[in-house]
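Colleague: fold the following for me, if possible:
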Amino acid sequence: MPTAVNLKSVTNNVGWSVLSKTSTFGLKFVTVPILARILSPQEFGVVAVAQTVVMFLTMIGSAGLSASLILEAEEDDETVHSVFWVNLAVAIAMAACIYLWADSFAGFLGAADAGYLLKIMAFLIPLQLAGDVAYSLLARRLAFQKDAAWSVVSESIGALTAVGMALAGFGVWSLIGQLFVSAIVRLGGLFYASGYRPRFVLSMAKVGALTKYSLGIMGSEIFNFITFQSPLVVVSRHLGLADAGAYSAANRFSSIPNQVLLAGLMGVLFPVFSHMSNDTRRRSDALMLSTQVSTVVLAPMMFGIWAIAEPGMLLIFGQQWAYAWPVLGLLAVSKGIMSPCSTYIPFLKGAGRSGVLWWVAVLRAGLVYGLVSYGVMTGGLVAAMVWLCVANAITLVFYSWAVFRTNGTAFLSGLYVTTRPMIAAIIMAVAVRFLIDHIKTGLPGGASANAIWQVLVGAAAGAAIYGVLLLLTERDLLRKLVELIRQRKAQPAGAGS
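Modeller: The predicted model follows:
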């Protein structure tokens, strides 16, 4: 591989990647509540349903061939150009299918009014897939600072476009404008940052050599997409666009901490684990450490959102969305349960185990779809979110078993070590929720001011409680991190792996 991997190079790239995701999702933290106060739940719902189809086909198109370039020992120009043209041809074919059968897709998803939006959003697919090869070249070179800069620029311009159009009265078109502007800017930025310029070179033999791995990745991404998007489809079909809009708004917000860390880690760890393909001990140590650290950071955020969901929903989204606070809280819990799994996908991809990824994704998709559907039909939106939590708890167990088996780690000890920070986060969240329930009537101000106080007190108490629990339960991990920080300061970024 062209770039040496050591502690400093990995942490530098994780830092850049997380910084970009923090910036872009920080924009969502600001823009989603603004747009939620301007637009109606129905408008959010119709765009969310239409975007589901586009995201699904984009994920299929980008999952395999471009990712396989990261595992290649060398950057072969013929292979790179061939993957670009095959990706582009697939993207155009997918866009044409959406455009021609947009009304049928929308009707199937329970949102017949979204057909006209689907026709327009079909053009997003070539815009998004055309940059995949350029991104893969940056990833294999561990040049995430370049990708980070263009991610921030594209998302910032898109967010400003959305808010400006919404304030100008464009309604649902403000969300469409955000998607297109961000996609166009990011595409140009990726080509500029990577230096990649497509040439018409096509070797189907080169593409064929990548298909075994890429088909496994593509299959897993299809079922991962079903996992992530099926709740929205089920809610839309059975409960209507208003509940779909409530789910979409709550899911967008509760996903911010999750996606900041996951997107930042997964993008970097995949090429890092692939660099370590010939050093299984080193890769195993990296898996356990990165899983522990990601859980320590992510779990308290997600369970903390559950603890302050009621005042938080009112404060951030406004009175018209306040009724949906249980949805926000339960969605955060469902994501918090999966926090130890943050590193599993990049580990399996980097280890070349696309087959394991595929069958785990199939099992998870079936669980989520089945249990959420049961919840919707028996108890409505809140019950569906409870069953989503149950599905994710089951997924955590069998996903951990599959990864630890691949890694050669004892299942029970591995599960205990990686979930211990999550258990501490759950204890913290329950304590904060108990505290808020008993002091909220005594806090000053009207409804909005009282909600602010609840959030502030809850956040301060949660940080203090979780800090104490970490000192009690994760002293070995904290000592290891301090030692790694010292090693990092003494290690030049360009040192050998």
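Colleague: can we go C-alpha only for contacts and neighbour counts from here?
Modeller: Will do.
Colleague: what about the nearest residue to residue 126 once chain neighbours are set aside, distance to residue 137?
Modeller: Nearest residue to residue 126, sequence neighbours excluded (Cα to Cα, 6 or more residues apart in numbering): residue 91, at 5.0 Å. Noted for residue 91: a distance of 19 Å to residue 137, by Cα to Cα, to the nearest Å.
Colleague: and for residue 272?
Modeller: To residue 137, residue 272 is 14 Å away according to Cα to Cα.
Colleague: these two: which is more packed in?
Modeller: Shown here are residue 272 and residue 137; by other Cα atoms under 10 Å, residue 272 has more neighbours (27 against 22).
Colleague: is that one in a helix, a strand, or coil?
Modeller: Judged by DSSP: H, G, I helix; E, B strand; the rest coil, the three-state class of residue 272 is helix.
Colleague: surely it touches residue 10?
Modeller: Yes - with contact defined as Cα atoms under 8 Å, residue 272 reaches residue 10; the gap is 7.4 Å.
Colleague: now show me the structure for the sequence below, then we'll compare the two:
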Amino acid sequence: MAEKTLKEKTAQGLMWGGISNGIQQLLNLIFGIFLARLLSPTDYGMVGMLAIFTALASTLQESGFTMALTNKKDVAHRDFNAVFWFSTLTGCCLYTILFFCAPLIANFYHQSELIPLARFLFLGFLISSTGIAHHAVIYRNLFVKQKALAQMIGLFVSGVTGVIMAFNGMAYWGIATQSVLYITITNGLYWFYSRWHPTFQIDFSPIRGMFAFSSKLLLTNVFTVTNNNIFSVLLGKFYSTAEVGYYSQANKWNSMGYSFINNTINGISQPILANVADEQDRQLRVFRKMLRFTAFLSFPCMLGLALVAKELIIITITGKWLSCVPIMQLLCLWGAFFPITSLYSNLLISKGKSDVYMWNTILMGALQIATMILCYPYGIMTMLSIYVLINICWIASWQYFVHAEIGLKWIHSLKDIGSFMLIAATTIGVTYWITLPITNVYVLIISKIIIAALIYCAVMVLSRAVVFKECVSFILSKKPKR
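Modeller: So this is what the prediction gives:
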């Protein structure tokens, strides 16, 4: 791939990724506001208790094959066909097991209503198992536009359905139906846009060739999913359903924030980095550019979200959700670093170091889980603070392994990340101080957003930040010529 073509594909991928994720987060925001106003924290808690089971099942059926197919130099129909049948059969087996385990799950949480809810919600990963190979085709070939359209259509139709059901008094069934319907529509469109179809010539031999790489990703993803959902399990076991709901709501807002940046970068980072994996100097340049762009977006967005969290919650989903504000603000600190950690891990995967990625993630997850289990008697905020602190500090471990692979120096990564982090934190601090006298909640949130944006952009201009100039130039170049 020529340099010009690589740049064009990267720019186009970022553009479509940004448009897609921007629209998706806007739709998530709109539908989330309606649902949160119609439903109670307990309703969200019911679905939140099952999140870890759904996520683990989805991870097991995918088994890291998307990344394995992306990293593989030469792929053929038989590779995708093997993945399709393996993931579909795995999905069927897992659904059957969890279907009969639903009473045990309900008994663990002391909620008998979870039995039918679990059996319905688990249909989501069964359906998604039939689209893993198709998603791999789209991901490997950087069909970012097609993926964006599939996700936006799925989100709109499922969101409208969920709101209608909640409005008609169907409570948590509206959230569950929204989830299952989104997966169904999105996977159906993956089939349509990928233009690839499975055949009945079933041959699992390609799976054996990919499993050495994908199995490490599988174990890693299992630990990551467990780590990300352990809060819901602990809260559901030791606290009230409402507290699970507060955490789920806070985590949803945090996810909407960092997912915009992470999904935009993730949609192109691993394929691009894998494409230049044989040219270390070039890969280092590409990676540093991505790192600066990620930090440039992530810190102001996520710290800004923490700044307006209280006003945002009051205006959008009313004061009944105020208890989730401090949880949301702490999660936003972790969310600011999440896309950076994801970029580091994608670099290691592109170099074929799935074992390093696996063990580093497992060690971090094991430390977090053990610490949170020990600290749960001291309250939610204590557990959450430790969780966030470990996530932030662990980036030093990712840096160590990336340095070993491509020679990224600590001073360079600190410069690439730290400068944007410091500017964003200072911007948020100054904005908070300036807006202290304002009491009207609507004026306050608008003032915070405008002042913070003006200060951040002004500093970017004055410091002559290259990434800011490139973003402005790219946006201007896309304007139609008169």
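Colleague: so what's residue 386 of the first structure closest to, chain neighbours aside?
Modeller: Among residues not flanking residue 386 of the first structure along the chain, residue 330 sits closest, at 6.5 Å (Cα to Cα, 6+ apart).
Colleague: how many residues are close by the one you found?
Modeller: Using other Cα under 10 Å: residue 330 of the first structure sits among 28 other residues.
Colleague: give the contact list for it.
Modeller: Applying Cα atoms under 8 Å, 6 or more residues apart in numbering to residue 330 of the first structure gives the contacts 306, 382, 385, 386, 389.
Colleague: how much space between it and residue 52 of the first structure?
Modeller: 21 Å.
Colleague: what helix or strand does residue 208 of the first structure sit in?
Modeller: Using DSSP states H and E, residue 208 of the first structure maps to helix 204-209.
Colleague: where does the aligned residue in the first structure for residue 92 of the second structure land in three-state SS?
Modeller: Using TM-score structural alignment, the equivalent of residue 92 of the second structure in the first structure is residue 92. With three-state DSSP as the basis, residue 92 of the first structure sits in helix.
Colleague: what number of residues lie near residue 92 of the first structure?
Modeller: Applying other Cα under 10 Å, we find 17 residues neighbouring residue 92 of the first structure.
Colleague: what's near enough to touch it?
Modeller: Applying Cα under 8 Å, 6+ apart, the residues near residue 92 of the first structure are 125, 126.
Colleague: separation between it and residue 14 of the first structure?
Modeller: 33 Å.
Colleague: again, but for residue 310 of the first structure
Modeller: Distance from residue 310 of the first structure to residue 14 of the first structure, by Cα to Cα: 33 Å.
Colleague: leaving out the residues flanking it, which one is nearest to the most centrally placed residue in the second structure?
Modeller: What sits nearest the mean C-alpha location of the second structure, by Cα atoms, centre = their mean, is residue 259, with 4.6 Å. Nearest residue to residue 259 of the second structure in three dimensions, chain neighbours excluded: residue 21, at 7.6 Å (Cα to Cα, 6+ apart).
Colleague: isn't that neighbour up against residue 265?
Modeller: No - the pair residue 21 of the second structure / residue 265 is not scored as a contact, 10.4 Å apart, by Cα under 8 Å.
Colleague: neighbours of residue 256 of the first structure, how many?
Modeller: With neighbours defined by other Cα under 10 Å, the count for residue 256 of the first structure comes to 21.
Colleague: identify the residues contacting it.
Modeller: Residue 256 of the first structure sits next to 25, 26, 28, 29 when contact means Cα under 8 Å, 6+ apart.
Colleague: any of these buried? List them.
Modeller: By neighbour count, with 16 or more other Cα atoms under 10 Å, these hold 25, 26, 28, 29 as buried.
Colleague: quickly find the element holding residue 202 of the first structure.
Modeller: Counting by DSSP H and E, residue 202 of the first structure is part of no helix or strand.
Colleague: who's in contact with it?
Modeller: Residue 202 of the first structure neighbours (Cα under 8 Å, 6+ apart): 78, 79, 81, 82, 85.
Colleague: ok so, going back, ok, the match of residue 92 of the second structure to residue 329 of the first structure distance?
Modeller: For residue 92 of the first structure relative to residue 329 of the first structure (Cα to Cα), the value is 39 Å.
Colleague: residue ranges of the helices in the stretch 251-400 of the first structure, please?
Modeller: 280-307, 309-317, 325-337, 344-350, 354-407 (DSSP state H, counting those that start in this stretch).
Colleague: out of those, deepest packed?
Modeller: Mean neighbours per residue, mean count of other Cα atoms under 10 Å, is largest over the helices of the stretch 251-400 of the first structure for helix 325-337, with a mean of 26.
Colleague: which strand or helix spans the closest residue to residue 55 of the second structure other than its chain neighbours?
Modeller: Leaving aside its sequence neighbours, residue 55 of the second structure sits nearest to residue 225 (Cα to Cα, 6+ apart; 6.3 Å). Using DSSP H and E, residue 225 of the second structure sits within helix 205-238.
Colleague: for residue 99 of the second structure, same thing?
Modeller: In this structure, residue 99 of the second structure sits in helix 77-109 according to DSSP H and E.
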